[in-house]
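Asks: pasting the sequence and the predicted coordinates here, then a few questions.
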Amino acid sequence: MEPQRRPGGRSARVREAVLDATAAELAEHGYPGLTVEAVAQRAGVHKTTVYRRWRGPEGLVADALDRASEQSWPIPDTGSLRGDLRALTELLRTGFTDPESGSVATAFVAAGMQHPDAAAALRAFYAARHREAAVLVERAVARGELAPVPDPVEIIRFALAPVFHRLFVTHEPVTAADARRAADAAVTVATAARD
């Protein structure tokens, strides 16, 4: 579902209140427990307002992801591709394991697995994050650390994929060492492209 245009004034305040309430409900109850009624009550608006604009939980999640994508990722700059990718995989790991934000991030992924509108929003969110992080690879090429690569985003995906796999496929704990190994494997792949 495409969120409606973002007007200013009262509508903007209602949107912020509803999306803040959505995040709070996701943190407490996860996606399966997300209801329009609970979000409306927490936001202090009538449920018909939420239904009219967002239609249901999947619309709330899609718009919450859209809002989250407006905030930049803190892109590391350690001076080396290895250091940058290690910092990036650690950022992802801690984002999902953080006691406060982790449950919301996990709920976004769960929603994307259950509803096509949420899945489309999740894809757009991570596509934007990956494009943003591609600068790590581009800087490594500019420093002469890497030969040019056809698609810098693929190196980012390669670094992050093992973390996602452990979190959402095998449901294993992800340690800082696991995150470092994922980054190091991506560096190996990236540097092999030079040969």
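Replies: Happy to help now that I have it.
Asks: every contact and neighbour count from this point should use C-alpha atoms.
Replies: Fine.
Asks: who are the contact partners of the residue lying closest to Ile75 once chain neighbours are set aside?
Replies: Computed as C-alpha to C-alpha, 6 or more residues apart in numbering, the closest residue to Ile75 that is not its neighbour in sequence is Ala133, at 6.4 Å. Neighbour list for Ala133: 73, 75, 153, 156 [criterion: C-alpha atoms under 8 Å, 6 or more residues apart in numbering].
Asks: in strands, which of the residues you listed appear?
Replies: Using DSSP state E, no member of these sits in strands.
Asks: any chance you could list what contacts the helix of greatest length in the chain?
Replies: Ranked by residue count and defined by DSSP state H, the top helix of the chain is helix 9-29. Residues outside helix 9-29 that contact it (C-alpha under 8 Å, 6+ apart): 6, 33-34, 38-40, 42-45, 50, 60-61, 63-64, 100-104, 107.
Asks: buried subset of these, written for ChimeraX?
Replies: Selection of buried members from the contacts of helix 9-29 for ChimeraX, criterion 16 or more other C-alpha atoms under 10 Å:
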select :34,39,40,42,43,50,60,61,63,64,101,102,103,104,107
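Asks: can you tell me which of the contacts of helix 9-29 are in helices?
Replies: 38-40, 42-43, 50, 60-61, 63-64, 102-104, 107.
Asks: included below, for side-by-side comparison, is a second structure:
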Amino acid sequence: MEGKDERERVRRPGGRGARVGAAVHQAVTDLISERGYGKFSVGDVAERAGVADSSIYRRWGSMEALLADVALTYLNERSPMPDTGSLAGDLRTYAAAVAREITGPDGLALLRLAVALSNSGPQGVQAGDELLAERSRQLQSMLDRARERGEPAPDAFGVLDHVLAPMYVRVLFGMGPLTPEYVDGLVDRLLRLRLAGPDAV
């Protein structure tokens, strides 16, 4: 039999749980921006978000799982998978959205977080792998739609290697702005490679 709290969550989707989640996510993002990865604790996050430590452990289980959730949620909310009706349109729309977000006020912090997870011990590596796997799955769904329309398409790692990775590197190392021309050029190069055959990407 479901308890009162569960019934409340069903009746009030979003409710307090969503507010707590948003507060914790924002606290993590702010702390990464201010202090850098690995320089704050669950207690610091809880204090900043105005919640109990136990609430964070109960919901996320570990700092690494929380950090991966923050990164994935940010990506999903700020740069969701588009569906424009063509692969070229989808890729250009998606790449432009990613470029806007990773150059935004929280973008660099979240990029550094994603990189740092892979160097933070077994739990961090697992969380980073899960983050990459989920993002790859989402990208693959967009590419599968293109194939269903009869368009040749690369796999998800082709998009990661030829479109996302160059943008991430530019932002992480301060190598210049992500202009619309630069971002469209990355997509155009991937599309040319796609036309060259499946072994090219």
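Replies: Nice, thanks for sending it over. Because the structure is a prediction, the values reported are computed rather than measured.
Asks: next, the buried residues of the longest helix of the first structure.
Replies: So for helix 9-29 of the first structure, counting by 16+ other C-alpha under 10 Å, buried means 14-15, 17-27.
Asks: can you find the partner of Ala64 of the first structure in the second structure?
Replies: Aligning on TM-score structural alignment places Ala64 of the first structure opposite Val70 in the second structure.
Asks: list the contacts of that match.
Replies: 25, 28-29.
Asks: chain center to stretch 127-142 of the first structure: distance?
Replies: 16 Å (C-alpha atoms, centre = their mean, to the nearest Å).
Asks: typed the wrong thing, it's stretch 148-158 of the second structure
Replies: Using C-alpha atoms, centre = their mean, the offset of stretch 148-158 of the second structure from its chain centre is 21 Å.
Asks: in the second structure, where's the longest helix?
Replies: Counting by DSSP H, the longest helix found in the second structure is helix 121-148.
Asks: in it, which residues are buried?
Replies: 123-132, 135-136, 138-140, 142-146.
Asks: distance of the nearest residue to Pro180 of the second structure once chain neighbours are set aside from Leu110 of the second structure?
Replies: Nearest residue to Pro180 of the second structure in three dimensions, chain neighbours excluded: Ala96, at 7.2 Å (C-alpha to C-alpha, 6+ apart). Note on Ala96 of the second structure: its distance to Leu110 of the second structure, by C-alpha to C-alpha, to the nearest Å, is 17 Å.
Asks: out of those two, which sits in the more crowded spot?
Replies: The neighbour comparison of Ala96 of the second structure against Leu110 (other C-alpha atoms under 10 Å) goes to Leu110, with 25 against 18.
Asks: map the more buried one onto the first structure.
Replies: Checking TM-score structural alignment: Leu110 of the second structure goes with Ala105.
Asks: measure that match to Ala183 of the first structure for me?
Replies: 21 Å.
Asks: also Val45 of the first structure?
Replies: 45 Å.
Asks: what is the burial count for the nearest residue to Ala146 of the second structure once chain neighbours are set aside?
Replies: Sequence neighbours aside, Leu87 is the residue nearest to Ala146 of the second structure in space, at 5.6 Å (criterion: C-alpha to C-alpha, 6+ apart). Leu87 of the second structure has 22 neighbours, counted by other C-alpha under 10 Å.
Asks: ditto for Asp199 of the second structure
Replies: 8.
Asks: stretch 107-117 of the second structure vs the first structure, average distance?
Replies: When the first structure is superposed, stretch 107-117 of the second structure averages 2.6 Å from its matched positions, counting by mean C-alpha distance after the TM-score superposition for the first structure.
Asks: what sits up against that stretch?
Replies: 29, 32-33, 36-37, 64, 67-68, 71, 74, 101-102, 124-125, 127-128, 168, 171-172.
Asks: switch to 6 Å and redo it
Replies: 32-33, 71, 101-102, 124-125, 128 (C-alpha atoms under 6 Å, 6 or more residues apart in numbering).
Asks: need the residues you listed in TSV (columns: distance to Asp199 of the second structure).
Replies: Listed next are the contacts of stretch 107-117 of the second structure as TSV, based on distance: C-alpha to C-alpha, whole Å:
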residue	distance to Asp199 of the second structure
Ile32	39
Ser33	40
Ala71	31
Glu101	31
Ile102	30
Gly124	33
Val125	29
Gly128	27
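Asks: among these, which one lies nearest to Arg11 of the second structure?
Replies: Arg11 of the second structure lies nearest to Ala71 out of the contacts of stretch 107-117 of the second structure, by C-alpha to C-alpha, at 28.2 Å.
Asks: check contacts around that closest one.
Replies: Leu110 are the contacts of Ala71 of the second structure under C-alpha under 6 Å, 6+ apart.
Asks: buried residues in stretch 54-66 of the second structure?
Replies: For stretch 54-66 of the second structure, by 16+ other C-alpha under 10 Å, it's 56, 63-66.
Asks: which pair in these spans the largest distance?
Replies: Longest span within the buried residues of stretch 54-66 of the second structure, C-alpha to C-alpha: Ile56 and Glu64, 11.6 Å.
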